[in-house]
Structures are given as structure tokens and as C-alpha cells.
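Colleague: Generate a structure from the sequence data that follows.
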Amino acid sequence: MAGTPGVEAVFRTEYGRAVSVLVRFLGDIDLAEEAVQDAFAIAVRTWPEAGVPPSPAGWIITTARNRAVDRLRRESSRPARHAEAALLYAPDAPAEEGPVRDDRLRLIFTCCHPALAPAARVALTLRLVGGLSTADIARAFLVPEPTLAQRLVRAKAKIRDAGIPYRVPRDADLPDRLGGVLAVVYLVFNEGYTGDPALCAEALRLGRLLAELMPDEPEVTGLLALMLLVDARRPARRDADGALVPLPEQDRGLWDRELIAEGQDLVRRCLRRGRPGPYQIQAAVNAVHSDAGTAGVTDWGQILCLYDQLTAVAPSPVVALNRAVAVAEVEGPAEALELVDSLTPGTLGRYHVLHAVRADLLRRLDRPAEAAREYAAAIELAGSEAERAYLRRRLGELDIEET
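Modeller: Down below sits the predicted model:
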């Protein structure tokens, strides 16, 4: 959709809604996705000349439905004719009743069915709700793209073969699906924070809806707090030229204090509940960062304690890597490098942050030649040009003439 900003904007905001409407009536993920993608392809061809329609979301849904009907008419099976009839009468179909009324949030809960493997639930929902490419989702999961593609294929086949219905979950079903839903919302937020602000805003909107829907779930509150505290730093994350500014170098006067106050209040609510979970602990880490007026007064000892707690509650290679960063500030880069080098290479080998962290530790240990190799690896694996530019700048700052 390059060169068609109107279509791109509608894609970012309405893709998930359009797919959810088509899936509800078709009961077929692939057909729904193909129909919506066809509709956007038609928009790319027609909107630049005709202009964006007054109701672009309605135009996309109607066009996608018509494309699906056309395809079904070319098929002769009875199920296809039934699906065609459902589509033709879709405008008059009564709305489903249930606790989840928002289209996108309902689709997330629907896809996070317990019959699917947890990783498959998250990957499939990111594909359907956010319209993220297989490559984008694979990067978020730290797995090769072909592996992720197979997960998506298997998830769709499982839904089709098991006859899993697309309907609003009952109240009793919501808690069992919550973990997958929270993971999806957070991954959408992260994708937006590193690239598309519209996805970030959508994740925050979904987080607020979840908090209203399930106010007694502390992990829901923790996730919303985490996203608010991270998003509060967005105004300082890039300089006037658009270059990335790392947290220690950010102008903290640019941070959104209103979002910080809201996020910190939510963290305090979580602490009073006494039921710590991964999102609550990560929110607490970011609350500590937001308390520091300058990078130099950051309470890294408290952050390390929180990462110790997070390691006990939800251990993972990424958590271990983040804990090593805190160890570097408390105990020194040598101790942190030992921890980083102890991580299983295959798990994070293609995670550019691992190489960037290792490069920084080697730089601080006055091992510039090794640091340069790690920066080069991080540059090759980084997912955005802004990240690559920052890493190239750090590489250029190394003094490696004598090595």
C-alpha cells in the first residue's frame, strides 16, 4: 500500500474489525482474510482517484463481503451456498449478546480459545486483529518466519477441523483466555512502540477496555499500567532528526507526566492487592524509572530486586537478559557479561537486543574490537532503520584503531 496513505490509515485502524465481521458470518479465517485483503487491494486502485469514501470502514466491509459472495457463487457445495446466504443477509443479522461488545476485543477473546496452543493463539490473533505480517510476528516471537507461518497454518486448521465457533465468550470463559489476550495486547503495543503509533494507541484502547471489563484482575491493571508508563516516554524517544534516544539520554522533561501519574497510581493499586504477576512487576520496574529525575539517580537496586521477582514468577531468556542489564548497573559489566554469555545461544541468537547489550558491556570493559562485532550483528538483525541508525552511531563511537 505504498504511496496510498489514506488506505494505509484505514488498514491500521479497521483491518481487525473487517476481518472479525467476515469471520463471524463465514466461519472461515482464510476466506475472511482473503476477502478483506481483496477489498484493500481494490481501495489501493480506486481511492487515489475517487477519494476516500465517507465511511471507509463500511466500504471495506461491504466490498469484502461482496468479494466473498462472488467467490462462494463460483463454488457449488451446499455449505458454500449456506455461507453465501448468511453474507447476503448479514446487514440485518441481530447483534450477539455477551460481556465483550468491542469488535476487536471480542475477536481477541474468540481466537484465544483453549483448544489452541498458547503461542498459536497469540500469533493468530496478531495476524487477524493487527494485520501484522508473518515476518513482523515472527520477529516478536523470536522465531524463524517459516516456523511462525506453520503455526498460523496449524492454528487455522485446528479451528476448522474442530469446528470451533466464532462467538462471544461467556463470562465464565473469560478468565481462562485472559493470559493469551494480555499477551496479544502487549505484543500489539510493542509493535506500535517500535514502529506504528496507531497500533500502540489501539493496544492502549484495548487495555482500557479490558480494565473496565475485568477490574478485579490485577494483571489487567498491571498491563495497562505498564503500557501507560512506557508510552509516557514516547515524546523523548526520538530527537529532532528522528533518531532514537535511549532511556538514559532522554530529556525527562518531555515525558508525559499525566500518563506517568496514571500508571503509577495503577501500580500502587496492584501492590495493595498482593498478587504479583509478570505485567505488574514489569510495570513496577517502569515506575521506578519514571521516579528518577535523572538517569544517574535511578534506583537500580530496586529494579534488580524486581527482576529477581520476575525471574521467579515468569522466567524467560528475555527476562534474564533484562536482569543482566540491571546487574551491570549494580555489580558491574563483568558480572553482567557472564550472565549474558550463560544464556542459551539458540534462544536469543537472532534477537538484536542481545547483541546490543553484549556490545555495550564489552565497550564498558574496554574490549572495543569484540564490541564492534556485536554491534555489527545487532545492526544486521535490528527490525527498523531507526534502531540500525542508532547502533551504527554507537559502533562509530568505538575506538578500535589500536586493536
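Colleague: only C-alpha atoms for contact and neighbour calcs from this point on.
Modeller: OK.
Colleague: Residue 290: neighbour count?
Modeller: Around residue 290 there are 23 other residues, counting by other C-alpha atoms under 10 Å.
Colleague: ok, now which ones touch it?
Modeller: Going by C-alpha atoms under 8 Å, 6 or more residues apart in numbering, residue 290 touches 229, 260.
Colleague: ok, now with 7 Å
Modeller: Residues near residue 290 by C-alpha atoms under 7 Å, 6 or more residues apart in numbering: residue 260.
Colleague: let's see this one next to it:
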Amino acid sequence: MRSTPEIEGLLRELAPQALAALVRRFGDFGACEDAVQEALLAAAQRWPDEGVPERPRGWLIAVAAHKLVDWRRRESARRGKEAAAAGFVAAQAVRVPGPEDDEPPDRDDTLALLFLCCHPALARPAQVALTLRAVGGLTTPEIAAAFLVPEATMAQRIVRAKQRIRSTGMPFATPAADQRAARLAAVLKVLYLIFNEGYTASSGPALQRSDLTGEAIRLARQLHRLLPDEGEAAGLLALMLLTEARRDARTRDGALVPLLDQDRTRWDATMIREGTALVEAALRTAPVGPYQVQAAISAVHAEAAGAGDTDWSQVLALYQLLDSIAPSPVVTLNRAVAIAMVHGPRAGLELLDDLAGEPRLAAGHRLSAVRAHLLEMNKEYAEAQEQYRRAARTTTSLPERNYLLARASRVAHTQIAPPGVGGAIGGSADQIDWDLSM
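Modeller: Just a heads-up that it's a prediction; the model follows:
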């Protein structure tokens, strides 16, 4: 007999599959989700004592379908439509599965569920919330806490998303071939955003939220399992693993530790090996995409024995490739750092000048923070101090703010230090951890 933690893990794995099967069959997302929750509760109560059924997924689907049919029958009866209810039950009745009528063992509708949750008709915040709720199995309070929003706000966001799915008749199916690339890109972006929010929380006192990064990796694994030949699905999973491998070294007593200041003995070697193998295989067998290139950049950092061993020429070449296939202001921002490491800080600052009017960076702290770092490398301490303070004023992350203010203070000390004392640690020793900020 399986232990309770094993059963909980199994139920979490099977829940999205059961929900997907019901949505495919009945179409009502909200009602199907409620029915699956009832089935999960029944399983959690019965399986520890009675044992896990031979076909646990089929058991969940059957119990949830019975619940849904029963609710609809009661609703029809309440409205005085017993005849219609009887007709519905006759057409839709579901039995506890036997060998002849179980769901096909190899059928998994999770991919279609992911595509539905990330449908372009839904706003991005709704896509993220619904994916975590329906596919990730997180509760509404858990999602609200992860994103630091009131529970009622998150609940409304999820309810509105379900209502929109129902009112617009969004199809429950994997997209047609001519839509597949764009729809898959939306799914990858949602998982990427979930991971990023966990890896560098956009607000609040904590730098990281391991619950979100862990969930994003789990979902990316599912996607890679369902689409093993998609290079970008493998690239995204590799990127997450190579980045998450550094998590334990990113903070010291709650304070942010930049990438090249981190104690590399605390990096997770198992994650690094898996992530590196994934991206190497994807680059050999699939068309190159932005997630694969970002993963390759992280792999270059991971393979360096120490900060001074980083192959910055290779990092720069990869950022140039990334800028050619997926140009964005933040890619350019990262490329400026790599240019500074290879060709000197002045060359990097010249590239940053091209971003001065970029609206997507104007309201944030990243441009000022990177400019401050390159100015410090170039020994322009007064300007660097001003830019560090500007960045600290605009970030909403408390650990980042504390780090930037500490750098501003250090630069101020450097300006008044006698010759040979203090001074900026130039070059590769103090790069701000901007990779995976795209």
C-alpha cells in the first residue's frame, strides 16, 4: 500500500489529466474543475485505506463524471425538467471503468488543457493564473500568495477566465498546424513568466519564491514529455534547470549575491548536468530558438570553474545570436554587459545609449542598474552612484533595492578612498545577475 505522501503526489500528477478528460467530454470548465476536486477529495479519503485502484486516472475521471452528471440532473430536476435530465443521464452516464471502457491508457489531454489555459483570447495574467490553477493544481490562495495579490482579486481573475472560455466557446483541442507555433510560443511564455516571477520576485521582501520556480519546472517537464521533439520546450526546461541550479548561492542572509560573486560549490550539479544535456541535444536536433540560446548562455556560466574562467566571447556571440532571432531591449541590455566584459565598459555604455528612450525600460530599474555597473567598471564613480540610487528608487524588490543602495554606498566610499585603497572591482567580479531577465 502506498503512503499518503505518495498518494498525494500521484493525485497531483493525475489531476490535470482528469480535468482535461472531463473538459474534452463535457465542455464546462468551471463545473468540470469542481467535479475533479470532489473526486480528488474522495480519493484522498479512500485510497490510503482501500489501496490505489488499478486504473487510478480512470477512477478519478469516472467519479468526477458521475458527480458532474448528478449535479446536472439535480439542476434540471430543480427547474422541473426531469425528462430532459433523464435523457441527459441516459446519454452521458459513466460507469466505474472496467477493462472494456476505461480511458485509453496512453491518452493524455494535458497538452490540450495547457493550450486552452494559454489561449490568446485570455489576458496574460489570466493565462498564468489559470495554468497554475488547472494544470499546476495550486489553490487560489496559494496563487494569490505567490503573486502578492489579495485572494479575492486572484479568485475573480480565475473566474473571469473560465467565464470567457465558456462564453467564447474556445475549442478544447491542440491547435491546427498553421496555428501551432504561435500557440506553443504562448504556452512557453506563460511557463517562462511563472519561473521568472519565482526566481526574481518582482515585489515584496523575498528575492525568490521556490514554490513558483518548482512548479514552473514541473510544468515544463510535462510539456517536454508531451512534446519531446520540440526544441524550444527542451530549451525552456534546460534554461529553468540551469538557472534554478544557482538558487542556493543567490542569497546570503537574505541579501542578493550577483552571479559572478556566487559560491559555485553551492550550485546544484545534478540540475546543471541535466540542463546542459537537454540544451546540447536540442541544439543538435531542432531549429534554434530563443530559449535554447538562453539555456546555452546559462550553460557557459555553469561550465566555468570560477568567475574569472567565464568565456565572455562565447557569451557575447550567443547574445548576438539571440538578438538576431528574438530582438528585444532586454536582450540588448544583456548584450551590453557581455560587450563590456569583452571590449571594455565604454563599449558597453555606448550600446546602452541606444536604449535611453526605450519605453519598455524607462519605468524599471534594470537600465539604470546596468549603466551604474558599467560606469563603476569605467571608474566614473559619481555617475555610477547616481545611477545605482536611481535604480534603487524604481525597483519594487526589497532585496534588489538593498543591494543597489549598498553598491551606491560602496561607490561613494571609493570616491573618497586614498590611492590604492578601495576602488571598484572591475571586469567579471561584479556582474549583476541579469541573465534570465528577458
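Colleague: Aligned to residue 401 of the second structure, what sits in the first structure?
Modeller: Structural correspondence for residue 401 of the second structure with respect to the first structure (TM-score structural alignment): residue 388.
Colleague: Please name every helix or strand in contact with the helix or strand that contains its match.
Modeller: In this assignment (DSSP states H and E), residue 388 of the first structure forms part of helix 385-396. The elements that helix 385-396 of the first structure packs onto, with contact taken as 3 or more C-alpha pairs under 7 Å, 6 or more residues apart in numbering; DSSP states H and E, are helix 368-381.
Colleague: average offset between the helix it packs on and the second structure?
Modeller: Averaged over the aligned pairs, helix 368-381 of the first structure sits 2.5 Å from the second structure after superposition, using mean C-alpha distance after the TM-score superposition for the first structure.
Colleague: still on that earlier bit, ok, the match of residue 401 of the second structure - how many residues close by?
Modeller: Neighbours of residue 388 of the first structure (other C-alpha under 10 Å): 21.
Colleague: In contact with it, which residues?
Modeller: With C-alpha under 7 Å, 6+ apart, residue 388 of the first structure has these contacts: 379, 382.
Colleague: how far away is it from residue 377 of the first structure?
Modeller: If you measure residue 388 of the first structure against residue 377 of the first structure using C-alpha to C-alpha, to the nearest Å, the figure is 10 Å.
Colleague: what are the ranges of the helices in the stretch 101-250 of the first structure?
Modeller: Assigned by DSSP state H, counting those that start in this stretch, the helices in the stretch 101-250 of the first structure fall at 103-111, 118-130, 134-141, 145-162, 174-194, 197-213, 218-231.
Colleague: May I see those arranged in JSON lines, with mean neighbour count as well?
Modeller: Below are the helices of the stretch 101-250 of the first structure laid out as JSON lines (neighbours: other C-alpha atoms under 10 Å):
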{"stretch": "helix 103-111", "mean neighbour count": "24"}
{"stretch": "helix 118-130", "mean neighbour count": "23"}
{"stretch": "helix 134-141", "mean neighbour count": "18"}
{"stretch": "helix 145-162", "mean neighbour count": "16"}
{"stretch": "helix 174-194", "mean neighbour count": "21"}
{"stretch": "helix 197-213", "mean neighbour count": "19"}
{"stretch": "helix 218-231", "mean neighbour count": "27"}
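Colleague: Based on its surroundings, how many neighbours for the counterpart of residue 303 of the second structure in the first structure?
Modeller: Aligning on TM-score structural alignment places residue 303 of the second structure opposite residue 291 in the first structure. Other residues near residue 291 of the first structure number 13, with proximity taken as other C-alpha under 10 Å.
Colleague: roughly how far apart are the residue lying closest to residue 291 of the first structure once chain neighbours are set aside and residue 63 of the first structure?
Modeller: Leaving aside its sequence neighbours, residue 291 of the first structure sits nearest to residue 298 (C-alpha to C-alpha, 6 or more residues apart in numbering; 7.7 Å). Counting by C-alpha to C-alpha, the gap from residue 298 of the first structure to residue 63 of the first structure is 53 Å.
Colleague: ok, back up a step: among the helices of the stretch 101-250 of the first structure, which comes closest to residue 366 of the first structure?
Modeller: helix 174-194 (30.0 Å; C-alpha to C-alpha).
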